[in-house]
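Okay, predicted coordinates and the sequence, questions at the end:
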Amino acid sequence: MRASSGSAFDFVAVLAWAIPLVLAACAVLIPGEIEYPVLLLASLAALTALSYRHLRLRRALAREAEGLSRSVEALEAAEGLAGIGRWCIELEPRRHLWSEEMCRLAGLEPGTAPTRQTLLKIMPDGLHQLETTLCAHGADRESYAVEFELEHGSSGCRVLRARAQNSFSPEGQREQVFMVVRDVTEEYSLHQDRERAIERAKQAERQANTDPLTGIANRRAIMGELDRRIIWARDTGEPLSIIVFDIDHFKTVNDRHGHITGDRVIAEVAKIASGQTREDDEVGRIGGEEFLWIMPGCDGPSALRAAERLRWAIEAGTHGAPLPPVTISAGHAEMRNGDSALVLFARADEALYEAKRKGRNRVSQAA
């Protein structure tokens, strides 16, 4: 229907222009009394043709405006459903323009203009954040992310995230910044909750793996580390040694000085032992006054020297502290082919008791 109506309209317009031309030709070719009426009719026909063209143009513009209006309404409806606002910043002179959805995101009355006073009210700190980021991306040709805070009229501080795109003049001067904005406060809240949950889980794991008295690995954690190091040594072919040690005559310390002092002695021994470890070593409390030191990449002779240094450090360190002086006995063992964690530990533990049988305050090597 539109095509036939337009064709008919075009036909009428052609006639409206053709008639005055014919009449004007007649007036020239047939001079006399008909000249004036013919010219008058020609003028009226020309005016009619102009009116037709004007009417047609108005109808075309009306159709385009109606279509554009529907498109804008659909865009605004889509923005509202998606919670996305549009914000344009014209730089010279500075002027802000935004869509209706931005008013909702900011908790403002519909139709509120983004004057500087309004922006300073809802973004006392966020406006500086926004302008700092825009300044940092002043030469960017690609889109970039912007985040800032604003004070919502009813729900307090909100976090907004935008995807921004600069617009440049032919001379390369940045003229506008166009942003598509959405509220990500809930995402931040979920992210923070997730981070807190992860941190709580890590703390729980640390607590589950840490001896509360000494702050070093507990039996569960140190034996698990020994299992992992056994596998590592098998895979790499690197040596692995362990040292098992405990405090000599610790029951006497408790009986003479009390369990509180005994706990302080255990904590001091753990502190001294931790100070003797290398970067990849791990030391843990097996239970009571007994400890395990895992030494990856360390062979038997090196483990013997390390155990002797530890024995001397604990004897010297506790003598200089406001605590009862103590010594340790230690047994060390290097991993052999086929050793499991329990077998390697049992060999070092047997060496420890061999040191005790020989008089304590000494180091013995596993058979």
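Received it, and whenever you're ready, just let me know what you need. Numbering: from 1, shown residues only.

use CA for all of it now, contacts and neighbours both
Fine.

Identify the residues contacting residue 332.
Listed by C-alpha atoms under 8 Å, 6 or more residues apart in numbering, the contact set of residue 332 reads 241-244, 300, 303-304, 307, 348-349, 351-352, 363-366.

Check which helix or strand it maps to.
strand 328-334 (DSSP states H and E).

chain center to that strand: distance?
48 Å (C-alpha atoms, centre = their mean, to the nearest Å).

Mind jotting down where the strands sit in the chain?
84-90, 95-98, 144-152, 156-168, 174-183, 240-247, 282-287, 290-296, 328-334, 363-365 (DSSP state E).

what's the third one packed up against?
Which is strand 144-152. Judged by 3 or more C-alpha pairs under 8 Å, 6 or more residues apart in numbering; DSSP states H and E, strand 144-152 is in contact with helix 100-106, helix 116-122, helix 126-136, strand 156-168.

7 Å instead, please
helix 116-122, helix 126-136, strand 156-168 (3 or more C-alpha pairs under 7 Å, 6 or more residues apart in numbering; DSSP states H and E).

now those in CSV, with mean neighbour count and distance to residue 315?
Compiled in CSV, the helices and strands packed on strand 144-152 are given as follows (neighbours: other C-alpha atoms under 10 Å; distance: least, C-alpha to C-alpha, whole Å):
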stretch, mean neighbour count, distance to residue 315
helix 116-122, 15, 67
helix 126-136, 15, 59
strand 156-168, 18, 59
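
Export the ones you listed to TSV and append columns for distance to residue 21.
Shown next, in TSV, are the helices and strands packed on strand 144-152 (distance: least, C-alpha to C-alpha, whole Å):
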stretch	distance to residue 21
helix 116-122	61
helix 126-136	63
strand 156-168	51
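
Which of the ones you listed sits closest to residue 194?
strand 156-168 (17.4 Å; C-alpha to C-alpha).

what sits up against that closest one?
140-152, 174-185 (C-alpha atoms under 7 Å, 6 or more residues apart in numbering).

Longest helix in the chain, please.
helix 35-82 (DSSP state H).

tilt between it and strand 84-90?
120 degrees (axes from the mean of the first three to the mean of the last three C-alpha atoms, to 10 degrees).

Mind checking the helices and strands packed on strand 144-152 for the one nearest to residue 86?
strand 156-168 (9.2 Å).

relative to strand 174-183, how tilted is that closest one?
150 degrees.

where's residue 152 relative to residue 103, distance?
From residue 152 across to residue 103, the span is 10 Å (C-alpha to C-alpha, to the nearest Å).

ignore the last one, residue 77
14 Å.

Quick check on the two: which one has the bigger neighbour count.
Set residue 77 next to residue 103 and count neighbours by other C-alpha atoms under 10 Å: residue 103 wins out with 18 against 13.

also this one, for the comparison:
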Amino acid sequence: MGKSVYALVWPTATGLAYYAAAVTALALTKGQDGIATVWPSSGVLVAALLLCRREAWPIQLIAAAVASLVANLGLGNSVGASLGFTLANVAESFICAWLLMRNNAERPFSARSADIAAFFLMASLSSFVSASLASLFAPNQSPVFWFSWFSTDLLGILLVTPLILTVGWSVKRGRLLPRHQTIGQIAGMFALVVAVAAFTFSQSKFPLLFLPMLTILAAVFRLGVLGAAGGVLIVAIVSSAAITMHSGPEALIDADPMTRSLFLQFYLLSLFAASLPIAVLLGARRRLVNQISENIRLLQLAETVANVGHWRLDLTTQAISWSPEVFKIHGMHDASPPAYDAAIDAYHPDDQGFVQAKLADAIDHHRGFEFRARIVRPCGQIRYVFSRGEFDGGTSDRPLGLFGVIQDITTQVAYEEKLREAAELAAQAADQAQILAETDQLTGIANRRRVTVFLEKAIADAQSSNGTLSIAVLDIDHFKAINDRYGHMAGDQVICRVATDASRQLRSDDMLGRIGGEEFVIVFPHADAYIAMMIAERVRKAVEASHSNPSVTISTGVAQWARGETSDSLLRRADDALYAAKRAGRNVLRLSAKPHRILFDGRIAENTA
């Protein structure tokens, strides 16, 4: 009976959420023929289907169908139209979720642009089918009705589905908040989006539609996909509410309400199309950092300098002719150009020999040249120049010579230096991000990812050197009671204190990491079970002897690695020993017996703890 009741909880929640989203959308703003600007119910159902097992889809669809039918009847539609619209709505969500699951694109927020394109394409396809079905039951069939339905449902899927999926997957992973973010920071960022959107759509005097985009981009850089989906959804809600009050920049459009509503939908789609890819591409930051040097080189090749001067050297008379721009580059007044030797002397003393050699090579071999060098202006200012030219074979009325162009690239050189500095800073930031990604933010010790990598390496070293290795898994006793009695802040302090006390008892080669809420693991390289037990006992005593309030104890399970054993089986044996310590009354250690036999693939054939 309990399972059957529990099985109805999520479909009921889906139906209520579907109905609430539908009623809210219709209450905020109504377009022509009762179609809302955004239909979030479609996104609610798509996300619900993707988050549940395939076996639960029928009851989820039934719950949503009932909610849709009630909402349509409440709107005043006829029974026939309500049934038709319900069929269109439910079929749309089913098709979208089915296509995403079938193409393994149910998580379209990775760093691959193809996944985003697939999500958008499948949402568009399902909205197309829904709009076509709805048009068959519409009292007033028209292309405007079809397009309005299509864009409204497409917006609902694009805006709501990513937000619910992001939160749902975070809950399943046990981490609701984005990494390195707090509830206060998230609330503050979304409050900023609300404030700017409210300001933008509370007036109809100025076209300020660009302002929400700025705040959404800020939310994207801070919160990633959550910022993109949540920010655009907030703008959609605020702008929809503004429609009912005949407010907002779209009111400046000289058109009927339906056209304004379609414009707003296009605007929201533009926000989504601009923000979500940025959020996803931030995940590929490291790859972009690695490409920055190549991009800089290509940028330098493509960039041109506006002020370009030309010059010519007469090889017969050694006379030089300059265009006015050459005089400007040299910082000289427009007058007679200097002689050849004086022109060479205008270059920096360290560059004069190099420039002269380049020109002499071009003259001797009748070929082109190019070089970068420094010139010193009469005022002492140093400018960087780039010169390129070719040998001029001459004609009957023009003697042999060298013809070239010269560009002042001082700004470009400074820009290149800044780009190099930026690349170095970006590389440093990437290194810092790697460190943060491997550190538990509460305690400052290694997190699960770093401990897993360390344990795998330690097993490989022990395997190759025929060495020893042990681990200990420890858990704070009665931690839930501490949270309930003293609060979560005190619980966090207890976790930090245990981490500190444990770290002080370890050897320099040992690694302590936090792998769960109040659960830790210690890796003891080059240590058998006896040594591991001694160190783990020191840790237990240190935690027990702490005089901080509230006082706590720990239970510990120790396991020694057996040759050929995998990290998963080693952790599992240590975890079994931990639960044996819990059953023994807590605040004790238990050692897992070695497995009798390890299969070729690392599985334990016989194991006792």
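The structure has been received and is ready for your questions. Model, not experiment: these values are computed from the prediction.

Once they're superposed, tell me the TM-score.
Once the chains are laid over each other, their TM-score by TM-score structural alignment, normalised by the length of structure 1 reads 0.53; 216 aligned residues with a C-alpha RMSD of 3.1 Å.

hang on, the earlier thing: what range in structure 2 does the strand holding residue 332 of structure 1 sit on?
Aligned by TM-score structural alignment, strand 328-334 of structure 1 falls on residues 554-560 of structure 2.

Just give me the mean distance for the matching stretch relative to structure 1.
Following superposition, stretch 554-560 of structure 2 is found to deviate from structure 1 by 0.8 Å on average (mean C-alpha distance after the TM-score superposition for structure 1).

just to revisit the earlier point, relative to the whole chain's centre, how far out is the longest helix of structure 1?
53 Å.

for stretch 451-461 of structure 2, same thing?
Worked out by C-alpha atoms, centre = their mean, stretch 451-461 of structure 2 lies 28 Å from the chain centre.

go on, stretch 127-136 of structure 2?
Worked out by C-alpha atoms, centre = their mean, stretch 127-136 of structure 2 lies 34 Å from the chain centre.

so where is that stretch in structure 1?
Going by TM-score structural alignment: stretch 127-136 of structure 2 matches no residues.

Need the residues that contact that stretch.
Stretch 127-136 of structure 2 is contacted by residues 84-85, 88-89, 91-92, 141, 146, 149-150, 153-154 when judged by C-alpha under 7 Å, 6+ apart.

Under the alignment, what does residue 44 of structure 2 map to in structure 1?
Per TM-score structural alignment, residue 44 of structure 2 is not aligned with anything.

packing partners for the helix or strand where residue 44 of structure 2 lies?
Taking DSSP H and E as the definition, one finds residue 44 of structure 2 inside helix 40-51. Where contact means 3+ C-alpha pairs under 7 Å, 6+ apart, helix 40-51 of structure 2 is packed against helix 2-28, helix 79-102, helix 143-173.

what number of residues lie near the nearest residue to residue 88 of structure 1 once chain neighbours are set aside?
Leaving aside its sequence neighbours, residue 88 of structure 1 sits nearest to residue 178 (C-alpha to C-alpha, 6 or more residues apart in numbering; 4.5 Å). Look at residue 178 of structure 1: counted by other C-alpha under 10 Å, it has 19 neighbours.

now residue 178 of structure 1: how far from residue 297 of structure 1?
59 Å.

List the contacts of stretch 48-65 of structure 2.
11-12, 14-15, 18, 86, 90, 97, 106.

Buried residues in it, which are they?
48-50, 57, 59-65 (16 or more other C-alpha atoms under 10 Å).

starting at the chain centroid, how far to it?
29 Å.

counterpart of residue 401 of structure 2 in structure 1?
Using TM-score structural alignment, residue 401 of structure 2 pairs with nothing in structure 1.

doesn't residue 315 make contact with residue 401 of structure 2?
Yes: between residue 401 of structure 2 and residue 315 there is a contact under C-alpha atoms under 7 Å: 4.8 Å.

which one of the two has more residues nearby?
For residue 401 of structure 2 and residue 315, the more surrounded residue by other C-alpha under 10 Å is residue 401, and the numbers stand at 21 against 15.

how near is that one to residue 312 of structure 2?
From residue 401 of structure 2 to residue 312 of structure 2 the distance is 7 Å (C-alpha to C-alpha).

still on that earlier bit, could you dump the contacts of stretch 127-136 of structure 2 into CSV and include distance to residue 191 of structure 2 and neighbour count?
Formatted as CSV, these follow (distance: C-alpha to C-alpha, whole Å; neighbours: other C-alpha atoms under 10 Å):
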residue, distance to residue 191 of structure 2, neighbour count
84, 39, 19
85, 35, 25
88, 35, 23
89, 32, 27
91, 35, 20
92, 32, 28
141, 41, 13
146, 35, 20
149, 30, 27
150, 30, 22
153, 26, 31
154, 26, 29
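
Is it possible to get CSV of those that adds distance to residue 445 of structure 2?
Shown next, in CSV, are the contacts of stretch 127-136 of structure 2 (distance: C-alpha to C-alpha, whole Å):
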residue, distance to residue 445 of structure 2
84, 58
85, 55
88, 53
89, 50
91, 50
92, 48
141, 64
146, 57
149, 53
150, 51
153, 47
154, 45
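
In space, what's closest to residue 449 of structure 2 - neighbours in sequence excluded?
residue 438 (6.2 Å).

Measure how buried the equivalent of that neighbour over in structure 1 is and give me the count.
Using TM-score structural alignment as the criterion, residue 438 of structure 2 maps onto residue 209 of structure 1. Residue 209 of structure 1 has 19 neighbours, counted by other C-alpha under 10 Å.

So how do I select the buried members of the contacts of strand 156-168 of structure 1 in PyMOL?
Per 16+ other C-alpha under 10 Å, the buried members of the contacts of strand 156-168 of structure 1 correspond to this PyMOL selection:
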select buried, resi 146+147+148+149+150+151+152+174+176+177+178+179+180+181+182+183
